[in-house]
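Trainee: need coordinates for the below:
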Amino acid sequence: MSVEIKVPILPESVSEATVATWHKQVGDAVKVDENIVDIETEKVVLEVPSTVDGVITEIRVEEGATVGEQDIIAIIEEGAAASAAPASTAPASAESASTQAPAVDSSNDDAAANDDDADKLSPAVRKMLAESNLSAEAVKGTGKNGRILKEDVQNHLKTATSDSKASATPSSPTAKTAQAGERGERRVPMTRLRATIARRLKEAQDTQAMLTTFNDVNLQAVINLRSQYKELFEKKHGTRLGFMSFFVKAAIEALKRFPAVNASIDGNDIVYHDFYDVGIAASSPRGLVVPVMRDVDQMSFADVEKSIGAYGQKAKDGKLTMDDLVGGTFTVSNGGVFGSMLSTPIVNPPQSAILGMHRIEERPIAENGEVVIRPMMYLALTYDHRIIDGKESVLFLRTIKECLEDPARLLLEL
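Mentor: This is a model prediction of the structure:
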């Protein structure tokens, strides 16, 4: 029985998506709940699993194509065996089905692996080969029945690049000249996530009166506290004690004192939020994402550390859901993990402010009339001046500084 594989129900406010990566091809056997394709929306990547055991007989949508909710993207023959798949391929490959069938049991045959029959190549692979000026015979296929995968082309190009660099020695002026003369360029369409990030950041600049104020903080007390309790903390809570939990908890204390920083503008109204949902800006393979921790004022240091760790892993694995990303009343961005000394982060609408952290650097400062070396960090608060006054922004940042330089304030709420 033929089973249709459809685009899943898309998150609210998302009308279309892009086919990102096919993990299976025509003729491949699949099991129920096995992921066969990734669908990229404006915010998250959705996995589309198989609903039955069987063989993919037709793929209707190429990688990079735009699809809508419940569009049919593939057909699976339920209960079919992989060896029978070539006889049931999509109409586009019907002409080559009879020639491919004998090659099913010869996956180790180099000739079959490098067959230049276009029907054995996915659209993405054909495009990569064309852009790289490569023939199918030049690439070793590692897929089923010797099929060439995108990874095979990428690995071939990496190997070729490495060999080219190795041969370009000082004693080889010809190779150096060839490298110096290369002026290639590549045109790659934006992913839907990257395009959305670009649009939202530009909208923020166009609609908000953004201003950034700075301060620096001496983290010696935080470092001493971590050094004293990090082993006991990890043993008891099962997670390491990092810097982020201190900054998040300090931000919560400051948000309580200055409600406008936790508010947002809706038309001509100011919406004050009596809850504290903090977004943590994180880098993922597909771009910037901001998963949101809910009700952070009710969380302990350990809860914050565990939540940040879990979201970070989900971002790396591409497992974040729409629920993980919506909402948020304030954002913390840590550019210091990449070595940033100073920055002016952009507010994540409809929020009104974002806190920027930077690298910790030992610097000389005056302390009790003496010059001493202390671990210092620059802090930046970008805020919407339409709703937050300069005085509030400066005092907000100073509150964070005071809480971090004397962490006991966080416990005593001083």
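Trainee: CA only for contacts and neighbour counts going forward, please
Mentor: Fine.
Trainee: which stretches of the stretch 301-414 of the chain form helices?
Mentor: Assignment of helices within the stretch 301-414 of the chain using DSSP state H, counting those that start in this stretch yields the ranges 301-317, 322-325, 390-405, 408-412.
Trainee: any chance of these in JSON lines, plus distance to T51 and mean neighbour count?
Mentor: Listed next are those as JSON lines, based on distance: least, CA to CA, whole Å; neighbours: other CA atoms under 10 Å:
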{"stretch": "helix 301-317", "distance to T51": "22", "mean neighbour count": "17"}
{"stretch": "helix 322-325", "distance to T51": "22", "mean neighbour count": "16"}
{"stretch": "helix 390-405", "distance to T51": "51", "mean neighbour count": "19"}
{"stretch": "helix 408-412", "distance to T51": "50", "mean neighbour count": "12"}
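Trainee: can you list those in CSV and add distance to A254?
Mentor: Formatted as CSV, the helices of the stretch 301-414 of the chain follow (distance: least, CA to CA, whole Å):
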stretch, distance to A254
helix 301-317, 16
helix 322-325, 23
helix 390-405, 6
helix 408-412, 10
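Trainee: these: which one's closest to D116?
Mentor: Nearest to D116 among those is helix 301-317 (33.5 Å), distances taken as CA to CA.
Trainee: and this one, please, so the two structures can be compared:
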Amino acid sequence: MTTEVRVPTLGESVTEATVATWFKKPGDPVAVDEMLCELETDKVTVEVPSPTTGKLGDIVAAEGETVGVDALLATIAPATEAGSEQPEERPAESKKSAPDEDEEDADSDSGASVDVMVPTLGESVSEATVSTWFKKVGDTVAQDEMLCELETDKVSVEVPSPAAGTLSEIVADEGETVEASAKLAVISSGDGAKSAPAKSGAKSDAKTEAAPAPSSDTSGKDVENAPSAEKLMAEKGIDPATVKGTGRDGRIMKEDVQKAIASPSQPKTSEAAEPASTPRAPVPADDVAREERVKMTRLRQTIARRLKDAQNAAAILTTYNEVDMTEIMALRGEYKELFEKKHGVKLGFMSFFTKACCHALREVPEVNAEIDGTDIVYKNFVHIGIAAGTPQGLVVPVIRDVDAMSFAEIEKSIAEKGKRARDGKLSMAEMQGGTFTISNGGVYGSLMSSPILNPPQSGILGMHKIQDRPMVVNGEIKIRPMMYLALSYDHRIVDGKGAVTFLVRVKEALEDPRRLLMDL
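Mentor: The predicted structure follows:
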């Protein structure tokens, strides 16, 4: 009996991942908990262990493919059954199949065909749209080579070939909507697949003979890149020769293209490479389109709809205040060197804001609660998510039981989580279970914004840049370092009075840090 290897839970708000690397190939023996492959999301890298001992059977999701939560990655056959599997015997069979035995083998091989089915689309997803076919009828395909890409309401799914052979029929054309487990195409496999293109002429023969070349060339030049990478390079006008591939045999992955796009030198390389590789005739100025209309993908349509649904489901409201940072900056300036010398970590502003929020959450517990159906769940602990910017995007690691931590412990946790986030080493568990979130847009220069709630949380505090402004202090105009604060909250559970009280308590604690020490 075979065991299925599926995509594990990827974390709160993460619905898809890309298969980055397979550490095993079909037929390899595997032990329980041995790492089979590595997935990459927009936040972290996830290793997928083997759920049992046996031999790796079919790899359903190849490197570079985008998969959803619970999607099928591969199968594992028991060790007792794996020994009798075909992959190890097929080479011997092919050697026995001499030219004069073709007629005998035709009954078993030449007529063999394999259906290409819609893969597992994920929980609650019942249909998908065929967005792109990477192959056409008559093309020779290798096992696990990408055939087409599907788009669902949640993710994009690349469909690999289940067998080596020739694409003999496309059942679902581009733009067609297909149900889960529907047939997409037919692959003619075995010796019949090799002879099928011969009927259409010498051009097909040449294509068939050239097919094995990519797998034998490890220079990286003829290795087929991930379809998602090819698509992105085409969209951005990037020459593949300028992108360094990190996949197997130098294969270019989607992440490699994203890194190339982020590279400052990439635009110049792309601009220089494009005319050489794709010369274009001059276009008269009058003919240059001033607008470009592109149909939204189903994924983008769903994102847009769900963002609006989130705003419709929760009664999101934002209240603002401002805080004078004079006292905190003076305190930090006086003790930062001594603090770092003793605790081995720098004294930042985040520990002050975190402490201030913990004090305010005790007084206004509904900001630290969540709605579950018709119930309000109050939390007697504080798990605060601290937003951190990384090369892959914004992630929100959670610091647990932060209300019981000292300033030094908070700063150490923030520094450690931030480093792990930038290195892509955060686990899914480290980004789940938050009860409140702090987002610091000030590091990017934001003066004021309205942060969006992270359901099921009922509150999020937005910090902004510190800016010197004239303020009236004791009847005199003085220049003070001021910061705008924004609290977005779910008005279904948090009343205006509670939200304003929370923000005022945060302001009071920050403007007089002694209140934090005396728990006031």
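Trainee: so which of the helices of the stretch 301-414 of the first structure gets nearest N108 of the first structure?
Mentor: When the helices of the stretch 301-414 of the first structure are compared (using CA to CA), the closest one is helix 301-317, at 31.6 Å.
Trainee: which residues in the second structure does the closest one match up with?
Mentor: Residues 407-423 of the second structure are matched to helix 301-317 of the first structure when aligned by TM-score structural alignment.
Trainee: cool, stretch 330-337 of the first structure as well?
Mentor: If you align by TM-score structural alignment, stretch 330-337 of the first structure falls on residues 436-443 of the second structure.
Trainee: which residues touch the matching stretch?
Mentor: With CA atoms under 8 Å, 6 or more residues apart in numbering as the test, stretch 436-443 of the second structure has contacts from 354, 367-368, 382-387, 451, 454, 457-466.
Trainee: could you do stretch 304-313 of the first structure as well?
Mentor: 239-242, 244-245, 248, 280, 282, 291, 293, 296, 320.
Trainee: and for stretch 39-46 of the second structure?
Mentor: 10, 14, 16-21, 38, 47-48, 392-395, 421, 424-428.
Trainee: ok, stretch 66-80 of the first structure next?
Mentor: Counting by CA under 8 Å, 6+ apart, 1-10, 15-19, 52-61 sit against stretch 66-80 of the first structure.
Trainee: go again using 6 Å as the cut-off
Mentor: By CA atoms under 6 Å, 6 or more residues apart in numbering, the surrounding residues in contact with stretch 66-80 of the first structure are 1-9, 16-18, 53-61.
Trainee: please tell me how far the residue minimising distance to the centre of the first structure sits from I39 of the first structure.
Mentor: Nearest to the centroid of the C-alpha atoms of the first structure, with distances taken as CA atoms, centre = their mean, sits S284, at 2.3 Å. Applying CA to CA, to the nearest Å, the value for S284 of the first structure to I39 of the first structure is 16 Å.
Trainee: now swap in V188 of the first structure and tell me
Mentor: Per CA to CA, V188 of the first structure is found 18 Å from I39 of the first structure.
Trainee: who's more crowded, the two?
Mentor: I39 (24 against 6; other CA atoms under 10 Å).
Trainee: ok, the residue of the first structure positioned farthest from its centre - contacts?
Mentor: The centre of the first structure is farthest from one residue, G369, which by CA atoms, centre = their mean lies 46.7 Å away. Going by CA under 6 Å, 6+ apart, G369 of the first structure touches no other residue.
Trainee: which residue in the second structure lines up with it?
Mentor: Using TM-score structural alignment, G369 of the first structure lines up with G475 in the second structure.
Trainee: measure the aligned residue in the second structure for A380 of the first structure to N312 of the second structure for me?
Mentor: Under the alignment (TM-score structural alignment), A380 of the first structure pairs with A486 in the second structure. Look at A486 of the second structure and N312 of the second structure: by CA to CA, they are 20 Å apart.
Trainee: higher neighbour count, the two?
Mentor: Comparing A486 of the second structure with N312 by other CA under 10 Å, the one with more neighbours is A486, at 22 against 10.
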